[in-house]
Structures are given as structure tokens and as C-alpha cells.
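**Student:** Quick one: sequence plus predicted model below, questions after.
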Amino acid sequence: MKEDHLDIKTPEYVAIQFQIAGLGSRAAAFIIDQVLLMLVNILIVVALFFVMDGIEQLPFFLTSSSFPIAVVVIGLFVLNWGYFFFFEFFSGGRTLGKKIVGIRVIQENGHSITLLSSFIRNLVRLIDSLPTAYFLGIVMIFFHSKHKRLGDLVAGTIVVHERKAKKKKKLTPIEKEINHRGLSENDLEIDEWSLKSFSSKDWKLISTYANRFNQLPLEERNQLTNQIADLLLPKSGIDVNGKNDTELENDLLVLYLILKDEWEFEL
């Protein structure tokens, strides 16, 4: 069977190709997510029994047995719906199941999924699950030319396989410099909220800095390092005060590696 692909052209007329995720890989990711959610749901229901057992000790306005049940029902709905919405937006279009399988949700133009598209996509998930066991969603994915369910059509999203960067036989100058310094993405801890604060302009700035790093005279490089560090590092929650030029360079190069994963294939 021929693999389905999505071809996108950048404004610079560079073609980027994505392999569209089919029913099998999407079903596998969904099953993993559902198993994880089921375990959490079971733990919550077990906790409810303990609450019900000790309900006589609750304040008088909470002694109605229907109150904790109503709270748990609402909580389970928010958990099961919010899980997909939260992970798909804050984890680059990947739930835990999608990460394991190696697929992700993106917009049709190749950009990362937005807050609105993630919200719409998962809101329509309620319809895709009808009449039972995601029957409508399965039928849509199977017959649609781009394997889209109704939520994807409404939100303008598509599920694709992760793009794996090809191993290069020859390292670029900045990659050699980073390897020489022994730097890696794990050298900085940046939470998802801080990561989302970086824009395409920030990526272009630090990408240009990294690509010109070895070409700049030392004095000019130190000056540029301090200027960019003052602009970008505070967004990562990193205090630049008291750091020397080498430490700032290392922080910026690690930040470059982190942002590269998010923005390298952005249009």
C-alpha cells in the first residue's frame, strides 16, 4: 500500500514532506492514552469510595451522598477531555500515546497546533465518539483521503508521523562547537509555559547567532552574546547576572538546541 504524504511549500518555495498517520498508528496511540486515563479514572473512583465511607465526618452541607459523586463525574469529564487538549497544545501536538507511537498533530499549513485549533479539535471529539467507541471518527479516518476525523476537518489540523532529522555525515561548524563544549538540551530546564513564550522572531535571532558564532571576531561575539542573552535568557527564567561570556554563550547554544526542535520545521 502506498504511503500517504502531505507536501507543503514554504514562502521560499522549499518543499517539506510529512507522512500522514493512518488509522493503525492513530488507533495505537489512542489505546495507549485510554489505558493511561482508565488507570487514573480507577484511582479516582477508588478514592471516591473512601470519601463516601467517611462522609459522616464531612460538614453538614456536604453530607449528601450525591455531592461527591457529582464532583467526581464532572472531574472525570474535565480530566478525560482536558487530557487531550492540554497535551496536544502544550506538548507540540503530542499526547503521551502519540509520543510513544511517534505521531503528532499539526495545522494543515505545517505550523504547530494553536490553542484555538486544539480546543476545537477536542471539543468535536465528543461528536467523533458517537454513537459508541469512536465509530464515527474511525469511519472518517478510514475513508478520508488525508485520514481526518471530523475534529480535524473543523479545526484545520492533520495527524502526521514525527519528522526525524537525517543523520548528517558531516557536522556543521556550530554542531562541532556544541559537541566540543559537551553541551546538550538537558543542560537547561525550560518549562512548557516559558517555551511557548518564544516567537518565530526569537528563533530567527538565535538561529542567526548560532550560525555566525564561529565567524565573529571575539570582541564582536562577546558584545552580541550579551545583547542576545539579555533579550532571550530571561524568557527561560535564567538569571544572566554574574555570568561570564563563556557561560552566557553556553546557555544560548543550549537554548538554540531546544528551540531547534520546536522551530526547525516551522514555515
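**Tutor:** Good, I have the coordinates. Residues are numbered from 1 along each chain as shown.

**Student:** Only C-alpha atoms from now on, for both contacts and neighbour counts.
**Tutor:** OK.

**Student:** ok, residue 7 to residue 22 distance?
**Tutor:** Plainly put, residue 7 is 16 Å away from residue 22 if you go by C-alpha to C-alpha, to the nearest Å.

**Student:** dropping in the other structure now:
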Amino acid sequence: MQQEKIDIKTPEYVSLQFQTAGLGSRAAAFLIDQALLMAFNIAVVLIVLFSLGSGFEVWMIRYAESYVLGFLIIGLFVVNWGYFFVYEFFSGGRTLGKKLLGIRVMQENGHSITLLSSLIRNLIRIIDMLPGFYFIGIVMVFFHKQHKRLGDLVAGTIVIHERKVKKGKKSTPLETEIKNRGVGKETLALGDWTIKSFSAKDWKLINTYAARFLQLPENEKTELTKQVAAILLTKAGVEWHTHTEAELENSLLALYLHLKEEWEFEM
């Protein structure tokens, strides 16, 4: 199915454009995740059987009335369901399969997926799998204009393609400046919760700052750096007023790298 682009107006009145992920890429990502989970399930079952020190038939007779089998089944269910729920939230809407396919889940208002929306969309996964082989989910994704399954509709989420980085692309002046300064995301250590607290409005601000960074006269850049730092570094929990001008610039450029990964998508 042909991929479609959608325009989203965020609560901060920032217009963003995304390319929705279709059935093919979503199915491929799901199969990769399922292969990983299947390998894990088989490994756990084998470890449990061998740890009991008896053959399968003997073990079934001996422990059929015990809690061992029940705990094993419940544990595997929690892990298999929790994999999508936890991985998507703490990895910015990406499972391993989604990362490899270059797609991610986000809220339909343009914000990163929240804990609640991740919980809801993955609970509804149970219905999307009915009556078997993910039938309801496949039909929904195929026919919905934004390729949403039932879980996406209820949770208010959408699956989109991420920005593709072209190999061999010449570095921009800003990228060269960042590299020469030795700035990376590690320059400003931020946790997942902190990164998720930044909105599209914050991304637009830091993106504008980065775009003008090399163009402004030194005195104007100094003033702008302090103004942006007061807003964004304070939000990041950084005591910005104790830093030198160079440290503030490097911290803001590092923040730009963090939010660029979170907010910049292929148009």
C-alpha cells in the first residue's frame, strides 16, 4: 500500500509532517519482535526443564498439580506482553523490530508516546489478535487511512517512519562545529523521563537556536544563549547560571542532539 503523509498540529500550534507506516513495514517489525520473543520463550522453557533434572514426561506428571507450570505460563505472558509496553515507552516508541525497520509509535498530537498510551495500545493488542493471526489488526491497518489498528485508535497513537539519514551526505556547518567542539549527547546527560518532558515547542526553540548559532554576532549569540538556557536547561534540571558561556553553548548543542533524535522525522 502506498505510504501517506499526514500533517499534525500540536497543542503548541507547531505544524509537523509525518509519513505513516503501512502494513508491510509494521508486519515486518512485528515478525522480528515475535522471533526474538519466541527464541526467549524456548530458552526459558528449556532452562526450566533442565533445571528440574528430569525428562519432560516425568516433569509433567510430577508437577502438573503444582504451581511451577502456572508460574511459567504467567511469567511468559507478562514478559511477552510487557516487552512491547515497556520497550515502546522507554525507547521512544520503538521496539527492536521497529528500530530495524525505521518506524516508531507516537501520539497523534505529535508528542512522544506516554506511559498510559503505551499501556492502552498494548492491552488492546489482545483484541487486535482476534480471531487469530492478528486478523482484526491487519484488516484495520490495511483499510484505515492512517494505517491504525484498534489499539492505536483507542490510545490515540500513530506509527510513522523516522527520518532517514543519507549515507555519505556532506556535513552541514553546524554539524562540523558540533564535531569540532567534541559535543555529543553525552555532554548533557539526560534520562528518558527528562527527554520526554520536552515538547514540540521546546524542539522548535532549540532547533531555531541551532540554526542561528553560526550566523549571529558574538554579543547577540551570548544573549540568545542565556535566554534559551534559562528556559530549556532549567527544564532539564541544569544549574545553567553557574556555567561559562562556552559550557552553556555546548550544553544547548547537546540538548539539540537529544531532541533532534526525538523530534526530527523524514518529511
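**Tutor:** Happy to help now that I have it. Everything numeric in this text was worked out from a predicted model, so none of it was measured.

**Student:** Look at residue 7 and residue 22 of the first structure and report which has more neighbours.
**Tutor:** Applying other C-alpha atoms under 10 Å to residue 7 of the first structure and residue 22 shows that residue 22 carries more neighbours, namely 19 against 11.

**Student:** average distance between the helix or strand hosting residue 257 of the second structure and the first structure?
**Tutor:** Assigned by DSSP states H and E, residue 257 of the second structure belongs to helix 245-263. In the superposition against the first structure, helix 245-263 of the second structure averages 2.8 Å from its aligned positions (mean C-alpha distance after the TM-score superposition for the first structure).

**Student:** Could you verify that residue 17 of the second structure is part of a strand?
**Tutor:** Yes. Residue 17 of the second structure: assigned to a strand according to DSSP: H, G, I helix; E, B strand; the rest coil.

**Student:** what's near enough to touch the residue nearest to it when sequence neighbours are not counted?
**Tutor:** Residue nearest to residue 17 of the second structure in three dimensions, not counting chain neighbours: residue 7, with 4.5 Å by C-alpha to C-alpha, 6 or more residues apart in numbering. Listed by C-alpha atoms under 8 Å, 6 or more residues apart in numbering, the contact set of residue 7 of the second structure reads 15, 16, 17, 18.

**Student:** next one: residue 49 of the first structure
**Tutor:** Residue 49 of the first structure neighbours (C-alpha under 8 Å, 6+ apart): none.

**Student:** give me the number of residues near the residue nearest to residue 207 of the first structure when sequence neighbours are not counted?
**Tutor:** Once flanking residues are discounted, residue 207 of the first structure sits nearest to residue 256: 6.6 Å by C-alpha to C-alpha, 6+ apart. The tally of other residues near residue 256 of the first structure (other C-alpha under 10 Å) stands at 22.

**Student:** surely residue 256 of the first structure meets residue 206?
**Tutor:** Yes. Using C-alpha atoms under 8 Å, residue 256 of the first structure is in contact with residue 206, at 6.2 Å.

**Student:** residue ranges for the helices of the stretch 1-150 of the first structure, please.
**Tutor:** For the stretch 1-150 of the first structure, the helices defined by DSSP state H, counting those that start in this stretch cover 23-53, 66-90, 96-101, 115-123, 125-128, 135-143, 150-155.

**Student:** Can you give the distance of the shortest one from its chain's centre?
**Tutor:** Just to be clear, that refers to helix 125-128 of the first structure. Relative to its chain's centre, helix 125-128 of the first structure lies at 22 Å (C-alpha atoms, centre = their mean, to the nearest Å).

**Student:** what about that helix, how far off from the second structure?
**Tutor:** Mean for helix 125-128 of the first structure is 0.6 Å (mean C-alpha distance after the TM-score superposition for the first structure).

**Student:** Residue 71 of the first structure: neighbouring residues, count only.
**Tutor:** Neighbours of residue 71 of the first structure (other C-alpha under 10 Å): 11.

**Student:** OK, contacts around it?
**Tutor:** So residue 71 of the first structure contacts nothing (C-alpha under 8 Å, 6+ apart).

**Student:** Output the contacts of residue 7 of the second structure as TSV; include the columns neighbour count and distance to residue 33 of the second structure.
**Tutor:** Shown next, in TSV, are those (neighbours: other C-alpha atoms under 10 Å; distance: C-alpha to C-alpha, whole Å):
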residue	neighbour count	distance to residue 33 of the second structure
15	12	32
16	17	29
17	15	27
18	21	24
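
**Student:** if we go to the first structure, which of those residues are intact?
**Tutor:** Retained in the first structure: 15, 16, 17, 18, out of these (criterion both residues aligned by TM-score structural alignment, their matches' C-alpha atoms under 8 Å).

**Student:** Look up how far residue 214 of the first structure lies from the aligned partner of the second one in the first structure.
**Tutor:** Matched across to the first structure, residue 16 of the second structure falls on residue 16, judged by TM-score structural alignment. Taking C-alpha to C-alpha as the measure, residue 16 of the first structure and residue 214 of the first structure are separated by 29 Å.

**Student:** Help me confirm that residue 12 of the second structure comes into contact with residue 201.
**Tutor:** Yes. Shown here, residue 12 of the second structure and residue 201 form a contact pair, counting by C-alpha under 8 Å, at 5.8 Å.

**Student:** Now do the same contact list for whichever residue in the second structure pairs up with residue 135 of the first structure.
**Tutor:** Here residue 135 of the first structure is matched to residue 135 in the second structure, going by TM-score structural alignment. When contacts are counted by C-alpha under 8 Å, 6+ apart, residue 135 of the second structure is found next to 128, 129.

**Student:** can you do 10 Å?
**Tutor:** 127, 128, 129 (C-alpha atoms under 10 Å, 6 or more residues apart in numbering).
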